[in-house]
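Enquirer: structure of the sequence below:
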Amino acid sequence: SVCVAYGDPHHKTFDGTAHDFQGTCRYTLTKDLGTGADFNVEVQEVPLPWLTSASVVREVYLEAYGHRIAIRQQKIEISENGEEIRSLPFSLADGRIQVQLSGLFVHIQTDLGVEVFYDGNHYAKVEVPSNYQNRVGGLCGNFNGNPDDDFTTPDGTVVSDVNSFGRSWLTSVATCPGGIVGPVGEPPSCPDDIRATAESAERCGLLKKPDGPFAACHGTVDPERFFDNCVFDMCARNGDVVGLCEDFETYADACVEAGVHSFFWRDHSLCRK
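Expert: You can find the predicted model right below:
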């Protein structure tokens, strides 16, 4: 199953629950709660520089086989000794951990079947095989097939408040700026004119446009949640289109993962590469 965290940040758990926990510290994204404690994935979330009421994933960590790998924006480190990985592919633990580039992502594969992806910007993804069902915890939920109890804290309590849930998976107060435990709070309400622009067919509305570049995917992956997240992000950025292509890319990635490949969204004038 797949869990993602992207944008300001939007999370989708292994069981499909969407939440927008706006933390500003380091949190457990997912970890093995079994006796072997096979793996642990953490994310460092930081406030957006232009909007203190939203945050973004800036670092991703994987612990497995006694190694700790940190993927940062500009570099990849083996954290237990501070050694920087300067060329990829790279392997650790007698080949049981493989680090490579996969498209825009740094991709860590383990022989546990656990895979971690990070684009060095805002998008983190974890894939966990079915043998870890009902034995993981973190911001990605408990992977038991029931989305209704995804907000489970480390002590096994199910809570309804996303902030209580998110804070419960804080790794250390020392990872919080100024020692202040987030979250940073709800973004301000979105002015009508900015919302209208964000929802237009030239902006986030392109995701839902019936004859748009993503139309071939609509029947496979519902664009509604991605559209809502895109509008949320544009509102959080006060209408700035910075990040718009990242939202498009996130939907495109979900489409490709679902087996839909025949669309050309990068023809959008803002997203040509």
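Enquirer: only C-alpha atoms from now on, for both contacts and neighbour counts.
Expert: OK.
Enquirer: quick one: distance of the longest strand seen in the chain to the chain centre.
Expert: Ranked by number of residues, the top strand in the chain under DSSP state E is strand 51-64. Between the centre of strand 51-64 and the centre of its chain there are 8 Å (Cα atoms, centre = their mean, to the nearest Å).
Enquirer: in that strand, what's buried?
Expert: 52-64 (16 or more other Cα atoms under 10 Å).
Enquirer: all helices of this structure, in order?
Expert: 162-168, 192-199, 224-236, 244-257 (DSSP state H).
Enquirer: deepest-packed of these, please.
Expert: Per-stretch averages of neighbours, counted by mean count of other Cα atoms under 10 Å, single out helix 224-236 among these, with a mean of 21.
Enquirer: next, the structure of the following sequence, for comparison with the previous one:
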Amino acid sequence: MTTPNDFSYHNHSYFTDKYFIYHETSAPKTTCIFGEESYNEGETVPLLCYHIICTSGIWVHTGMVNNRCRKARVYWDPHVKTFDNKHYNYHKPCNFSLVQPGLIQTPKYGVYAQFAECIGLGTCIEKIVFKDNNNTVITISVRNKEELTVFLNGKEFPVSSDTPSFMVQDGVQHPVLAWSQTGSNSRLLFAGSSNLVLEVSKNHVFLWLHPSLTDHYGLCGTSNGVQDDEFTTRSGNVVNSLTSFADSWMTDTQTSPECLTSQRFKRNIILNETGLCTLGNDTLLDLEAICRQKVPVVQHSGQVVEAAEVNALMEACTFDLCLLYSNTGGNMTAIEEYIDTVIADVVVRIIEIEADLIDVESLTTIAPPNTTIARGRPKRRRTYLKIEQKVYL
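Expert: From the prediction side, this is the model:
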């Protein structure tokens, strides 16, 4: 059975007309290509959550995200926020499906995560696999935590551009836009013809789904606006057991020997019930106070943060510091470094994203000069922003 760890790659030339566009068949300067569709000047991709605009024949990312899209994230050691805003922790060094269409083991596309042991007995993201189609499989390795390494169909691939660019390998252009954003929280962004979009850094992966994309499942939930069925297993049953839910989304082949021998459970770290965090309440309160330095209370830098979001971040931060404290013998230097890098990275990015949400449907749209809308194509918004004011984050 083929798994996200070992995809087979078909003959690219056979799929050229349907899946790929070669440089020799480039469209006119004012037309942009995405997947199997062409877009005119000013048009956007309807179901893509990143707000990108066809501008003079290239895709320009405004830095904005469609606020109608649902966002999930996996971050730190690892903690999960589902598409419908359910928070939980699960620590098992195995390979899981984060999001995919349907319930089967071999979907047409999907995003997968390999977790590995770190910070003592905790787990962290080791690898992210983004399968956009049977011929485009992107692997992002975050194991060393120093820099991200990207592989396209098993070959290392440099993502160096800060503008959305199609991934080209061996003369073949794959239907995935990739670009990087550097700074204090450097990250890679991907937008595929499957309409999945994701952002990956050393400390997190964010995923977005348009609400029109239904019947998606995995560790990140159902993305249907209903929180009660977030724990839908691969068999289609809704369960209360976190272990039953999460384990059902393991892929059918596990390469990590740690996976077969691990026994991990959900923990309530504040009440200090059974689990990996066994510190006393006084120490936990001290660690919680340290977390409060980086996690906003209700408002930060002008952006309002929901109470549920703050509570989830505080619990996740305190849990991570608990593991780090236990694993380093209470080394406060290590804790301060973790707070200033790993914790701060995700918190800052969450706040930035809230500031970059935009109601795409409410934007004023006009017809660009000297262009017409082709008949019979899906309706697309032609969006004109003052993009010279803000093109990139």
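Enquirer: and Ser87 of structure 1, which of the helices of structure 1 is closest to it?
Expert: helix 244-257 (25.4 Å; Cα to Cα).
Enquirer: quick check: His91 of structure 2 vs Ala116 of structure 2, distance?
Expert: Taking Cα to Cα, to the nearest Å as the measure, His91 of structure 2 falls 9 Å from Ala116 of structure 2.
Enquirer: err, Phe34 of structure 2, not the other one
Expert: For Phe34 of structure 2 relative to Ala116 of structure 2 (Cα to Cα), the value is 35 Å.
Enquirer: same check, this time on Ser160 of structure 2
Expert: Counting by Cα to Cα, the gap from Ser160 of structure 2 to Ala116 of structure 2 is 27 Å.
Enquirer: which of these two has more residues huddled nearby?
Expert: Neighbour totals were compared for Ser160 of structure 2 and Ala116, and Ala116 leads with 23 against 13 (other Cα atoms under 10 Å).
Enquirer: what does the more buried one align to in structure 1?
Expert: Alignment note (TM-score structural alignment): Ala116 of structure 2 maps to Val46 of structure 1.
Enquirer: with Leu98 of structure 2 instead?
Expert: Per TM-score structural alignment, Leu98 of structure 2 is aligned with Leu29.
Enquirer: its match and Gly138 touch, don't they?
Expert: Yes: counting by Cα atoms under 8 Å, Gly138 is a contact partner of Leu29 of structure 1 at 4.9 Å.
Enquirer: check contacts around the match of Ala116 of structure 2.
Expert: Residues near Val46 of structure 1 by Cα atoms under 8 Å, 6 or more residues apart in numbering: Gly23, Thr24, Cys25, Ser55, Val56, Val57, Arg58.
Enquirer: same question, Pro223 of structure 1
Expert: Counting by Cα under 8 Å, 6+ apart, Pro223 of structure 1 makes contact with Leu207, Lys208, Tyr251.
Enquirer: chain center to stretch 243-257 of structure 2: distance?
Expert: Using Cα atoms, centre = their mean, the offset of stretch 243-257 of structure 2 from its chain centre is 19 Å.
Enquirer: now the strands for the stretch 101-250 of structure 2?
Expert: Counting by DSSP state E, counting those that start in this stretch, the stretch 101-250 of structure 2 has strands at residues 110-118, 122-133, 136-141, 149-152, 155-156, 165-169, 172-181, 187-192, 197-200, 204-209, 216-217.
Enquirer: these: which one's closest to Tyr325 of structure 2?
Expert: Comparing the strands of the stretch 101-250 of structure 2 against Tyr325 of structure 2 with Cα to Cα, the closest turns out to be strand 122-133 (12.1 Å).
Enquirer: surely Tyr6 of structure 1 touches His122?
Expert: Yes: here Tyr6 of structure 1 reaches His122: they are 5.4 Å apart, a contact under Cα under 8 Å.
Enquirer: before we move on, back to that, what sits in contact with each of His91 and Ala116 of structure 2?
Expert: By Cα under 8 Å, 6+ apart, the residues touching both His91 of structure 2 and Ala116 are Thr123.
Enquirer: what lines up with Gly113 of structure 1 in structure 2?
Expert: Gly113 of structure 1 maps onto Asn195 in structure 2, by TM-score structural alignment.
Enquirer: should've said Val221 of structure 1
Expert: Looks like Val221 of structure 1 aligns to Glu306 there (TM-score structural alignment).
Enquirer: same check, this time on Asp233 of structure 1
Expert: Using TM-score structural alignment, Asp233 of structure 1 pairs with Asp320 in structure 2.
Enquirer: count of neighbours near the residue lying closest to that match once chain neighbours are set aside?
Expert: Once flanking residues are discounted, Asp320 of structure 2 sits nearest to Asp77: 6.4 Å by Cα to Cα, 6 or more residues apart in numbering. For Asp77 of structure 2, the tally of surrounding residues (other Cα under 10 Å) stands at 26.
Enquirer: what about Asp77 of structure 2, distance to Gly236 of structure 2?
Expert: 27 Å.
Enquirer: quick check, Arg167 of structure 1 in contact with Gly182.
Expert: Yes: with contacts counted by Cα under 8 Å, Arg167 of structure 1 reaches Gly182, the gap being 7.4 Å.
Enquirer: return every residue with contacts to both of these two.
Expert: The contact lists of Arg167 of structure 1 and Gly182 share Gly23, where a contact means Cα under 8 Å, 6+ apart.
Enquirer: these two touch, right, Phe14 of structure 1 and Leu139?
Expert: No: here Phe14 of structure 1 lies out of contact with Leu139, judged by Cα under 8 Å, at a distance of 9.6 Å.
Enquirer: the two: which has the busier surroundings?
Expert: Leu139 (32 against 27).
Enquirer: how about that one, what's its match in structure 2?
Expert: Under TM-score structural alignment, Leu139 of structure 1 pairs with Leu219 in structure 2.
Enquirer: which of the contacts of Pro223 of structure 1 sits closest to Arg96 of structure 1?
Expert: Tyr251 (30.9 Å).
Enquirer: how far away is the closest one from Arg58 of structure 1?
Expert: Distance from Tyr251 of structure 1 to Arg58 of structure 1, by Cα to Cα: 20 Å.
Enquirer: next: Glu199 of structure 1.
Expert: 27 Å.
Enquirer: on that earlier part again, mind putting the strands of the stretch 101-250 of structure 2 into TSV with distance to His51 of structure 2?
Expert: Output for these, formatted as TSV (distance: least, Cα to Cα, whole Å):
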stretch	distance to His51 of structure 2
strand 110-118	21
strand 122-133	19
strand 136-141	22
strand 149-152	23
strand 155-156	28
strand 165-169	14
strand 172-181	13
strand 187-192	10
strand 197-200	11
strand 204-209	12
strand 216-217	22
